Structures are given as C-alpha cells and as structure tokens.
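In: no sequence for this one, just the structure:
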C-alpha cells in the first residue's frame, strides 16, 4: 500500500513534523512519497535523503537550543553562535537574508544535491512570484528548491530557478497534499499553520503583524482547500503559543504534538489493517 505524507508550512511549529515521521518508524512502514512547503520542505528533504528522526533531531539541536530567547536576540547569546552564522544579509535583491548559508549547511548534512538522489520521492511546493501560482518541484536542483520554498517574502531573497522567480511555498500552497494525492493509496496531511492569532492589548510590533498576517493567510488557504479535496488522514498539529520565528521552543513543540502523533498512529494503523 502506497502511503504519502504532506508536511505543511508554519515556521517553527513545523518542527513537530519530526514527531509525526516517527510514526512510520514505529509502525515499521515507509512513506512512498513526501511533499512539503517551507519548513515542511526542509524536514521532508532530510527525511527523504535517508536521515532518521533521531538524526534529524540531533542536527536541529546542533543549531537551536531551548532558551527563553527570540530569533532576533540570538546574537546576544554565545550558545546561539551556530544559528547566527546562517544569517547572510542581502538588501539589494528583494530580501534581507539570502538563505544560502543555511541551505549549504543542509547540503553538507544531506550529502545529496538533486531530487534524483533521494531515497524517497519528494515534491516541494514553491510560489511563482510572477504567475502567483504554486510550482511543484520534483526534479533537478534540490537545494535551491528548498531555499525557494522557505523564501518568506520580504525576509528572504527570492530564488531564480528554471526561469522562474520563486518565493515561499506557503504563500500559494501551505499544505501541498494535492501534489501527491493521486500518487498514493493513503494520503496524510500534517497542518502546522496557526489556528488562532495571539491576543494583544495594544497595536503589536511590525514583525508581529507580518508573521500573524502570513499565518492567517495560510490558514485560510488550507480551509478552502479542505472543502475541495480531503486527504485520507488530516492532522492539525495544534501547536499553541509558538510563533512562526520561535525555533527556540523546539522542545515545547515536540511535547505539544505528542497527542496528535498518537492520533496519527491510531488512524494509520486502522487503515493499514483494513
């Protein structure tokens, strides 16, 4: 039976995808195909390349530590020096950060550079800036496809790939299960978008408005999409009190999705037994 899993966008909340992938290892099955957008593309790529979930978590711990700090405070803490090293400023080309340093680090970890080298087929969602449409990338340059998929507009520099100008896949297709739906017998969709916006007593800072607005956009797209095409298993990771940039809350994210992970395990086991 062919099992496909789609890992949605959602910034830091998407670190919970790792716990959902543990279900496959615990059940002794392997996904036949994976799709992902933004953080989901990153997690999907490393898993498709052959890293198990423990190895993925160890790699994340090399970069991120559970501290009471925000993304923009990392330069104040010596134990965040590795994460700070991934920031490569770029002001002239449509973004503030190139994103090349992180994707190069990722390439070293993966030891692969193309889709064809992956052990599990992968579809990555990016957004064509000119056409305002989702681009399904599944062959050729893997690293630039990943970089395009997490290129948040205004923050990361857009990526030129195959004659297109590409930005974050979460803009057009934050939960790209449609890219794999007809290629599997069981289609699983893991939604890491925010299900509600933090309440503020006064007008929030500009970055709060930017990230909250982006999350609301993703949620609306997913809700409309679910009305048209339902995956066989849909799981809302329901991570609370973690904003898109708060990667330092990784341990809290793992703990919060534990119940949802068990839900996925029950539902998938039932379908496999039927």
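Out: Perfect, I can see it now. Values in this document were obtained by computation on a predicted structure and should not be read as measured data. Numbers count the residues shown, from 1 in each chain.

In: contacts, neighbours, all on C-alpha from now
Out: Noted.

In: start to end distance for stretch 3-14?
Out: Distance across stretch 3-14, first residue to last, is 20 Å (C-alpha to C-alpha, to the nearest Å).

In: could you give me the buried positions within stretch 23-33?
Out: 23, 24, 31, 32, 33 (16 or more other C-alpha atoms under 10 Å).

In: from the residues you listed, which ones fall inside helices?
Out: Counting by DSSP state H, the part of the buried residues of stretch 23-33 found in helices is 23, 24.

In: redo the buried residues of stretch 23-33 as TSV? Include distance to residue 137.
Out: Output for the buried residues of stretch 23-33, formatted as TSV (distance: C-alpha to C-alpha, whole Å):
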residue	distance to residue 137
23	26
24	24
31	18
32	17
33	13
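
In: where exactly do the helices run in the chain?
Out: Using DSSP H, helices in the chain cover 17-27, 39-48, 53-63, 81-84, 100-110, 142-149, 206-228, 250-256, 258-273.

In: another structure for you, compare them:
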C-alpha cells in the first residue's frame, strides 16, 4: 500500500499595522508544533514578517520588535492622504537597511506578497523582484 501524499502547508499573513507583529507569535507557535510552511505569503506587515521568516532573519526581527518602544513606533509613522493612511516608507527603509533585501528567488522557500491594484480593483501577486519592493507594494 502506498503512503498518502505529504500535505503542503501554506501560511498567509495579513495586514494590521502594529497588530501584525502578532504574526511573529503565530510563526513561533507553528515551529513549536513542528509545522514548517512550504510557502509563505503576506500583505502589508504580514509580508514584512513573512519575508524576514523565509529570508532567515526571523530571530533578529523578533528581537527588534520585542525591543520597540512607543517613540520608535511613532517615528515610523509617515501619514498619507493617498491610498493608505500610513505610507510605510520609513519602516521599509529601515527594513531594507537592517533585514532582508535580496531577490525573492534567493529566499529559502517560496514567498509572495499581495497588493491591490486600485485602478483595476484587483489583487496583484508579487513573486519576483526585490523583497523590499514586493513588501512595500
């Protein structure tokens, strides 16, 4: 009798600004249970956390997030009247200079970021190019 196929596990991480840092705890809980996703996708802060995870920089990101103070969080807020309340440029620049900034194809496992094309009103999957460009979209 043949073995049943091994299931593939995908991890989808959502948006949520500062609440999105809770994804770190989710990933830790999965690891503690011996669950390792085959593919990781995310949008907004979920894409940032997911990129650090598949980029091998999860522990440094977690350490940095746990050390955040209100003043640091406020310093990353760059308000916008455009498509989103917070542009995110300051956070992405920090991420680019301190964490993953390489081609998505170089990551340890498949990764994708999801954005919205506001003109067409549909989702856009970013699965190639620079990690920070995909996360920022």
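Out: It's in. Only a predicted model underlies this, so the values are computations on that prediction, with no experimental measurement involved.

In: can you pull the TM-score for these?
Out: After superposition, the two chains reach a TM-score of 0.78 (TM-score structural alignment, normalised by the length of structure 2), with 131 aligned residues with a C-alpha RMSD of 2.5 Å.

In: can you put the helices of structure 1 in CSV and add distance to residue 186 of structure 1?
Out: Output for the helices of structure 1, formatted as CSV (distance: least, C-alpha to C-alpha, whole Å):
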stretch, distance to residue 186 of structure 1
helix 17-27, 13
helix 39-48, 17
helix 53-63, 21
helix 81-84, 37
helix 100-110, 27
helix 142-149, 24
helix 206-228, 16
helix 250-256, 25
helix 258-273, 8
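
In: quick one: which of those helices is nearest residue 120 of structure 1?
Out: The closest of the helices of structure 1 to residue 120 of structure 1 is helix 39-48. By C-alpha to C-alpha, the value is 4.7 Å.

In: how much does that closest one stray from structure 2?
Out: Superposed on structure 2, helix 39-48 of structure 1 shows a mean distance of 1.2 Å to its aligned residues (mean C-alpha distance after the TM-score superposition for structure 1).

In: summarise which helices and strands that helix is packed against.
Out: Where contact means 3 or more C-alpha pairs under 8 Å, 6 or more residues apart in numbering; DSSP states H and E, helix 39-48 of structure 1 is packed against strand 3-7, helix 17-27, strand 33-37, helix 53-63, strand 122-128, helix 142-149.

In: and the contacts of it?
Out: By C-alpha atoms under 8 Å, 6 or more residues apart in numbering, the residues outside helix 39-48 of structure 1 that reach it are 6-12, 14-15, 17-18, 34-36, 53, 56, 110, 118-122, 124-125, 146, 149-150.

In: which residue numbers in structure 2 go with it?
Out: Against structure 2, the aligned range for helix 39-48 of structure 1 is residues 45-54 (TM-score structural alignment).

In: look up how far residue 101 of structure 1 lies from the aligned partner of residue 99 of structure 2 in structure 1.
Out: Counting by TM-score structural alignment, residue 99 of structure 2 lines up with residue 110 in structure 1. Here the criterion is C-alpha to C-alpha. By it, residue 110 of structure 1 lies 14 Å from residue 101 of structure 1.

In: which of the two has more neighbours?
Out: residue 110 (18 against 14; other C-alpha atoms under 10 Å).

In: what residues are up against the more buried one?
Out: By C-alpha under 8 Å, 6+ apart, the contact list for residue 110 of structure 1 reads 46, 49, 51.

In: mind doing that once more with 6 Å?
Out: Under the criterion of C-alpha atoms under 6 Å, 6 or more residues apart in numbering, the contact list for residue 110 of structure 1 is empty.

In: cool, residue 63 of structure 2 as well?
Out: Contacts of residue 63 of structure 2 by C-alpha under 6 Å, 6+ apart: none found.

In: roughly how far apart are the residue mapped onto it from structure 1 and residue 4 of structure 1?
Out: In structure 1, the residue equivalent to residue 63 of structure 2 is residue 58, according to TM-score structural alignment. Residue 58 of structure 1 sits 25 Å away from residue 4 of structure 1, going by C-alpha to C-alpha.

In: next: residue 98 of structure 1.
Out: The spacing between residue 98 of structure 1 and residue 4 of structure 1, counted by C-alpha to C-alpha, is 31 Å.

In: tell me which of those two has more neighbours.
Out: Using other C-alpha under 10 Å, the more surrounded residue of residue 98 of structure 1 and residue 4 is residue 4, with 26 against 23.

In: how about the aligned residue in structure 2 for that one, what does it touch?
Out: Under the alignment defined by TM-score structural alignment, residue 4 of structure 1 is paired with residue 10 of structure 2. By C-alpha under 6 Å, 6+ apart, the residues touching residue 10 of structure 2 are 37, 38, 39, 40.
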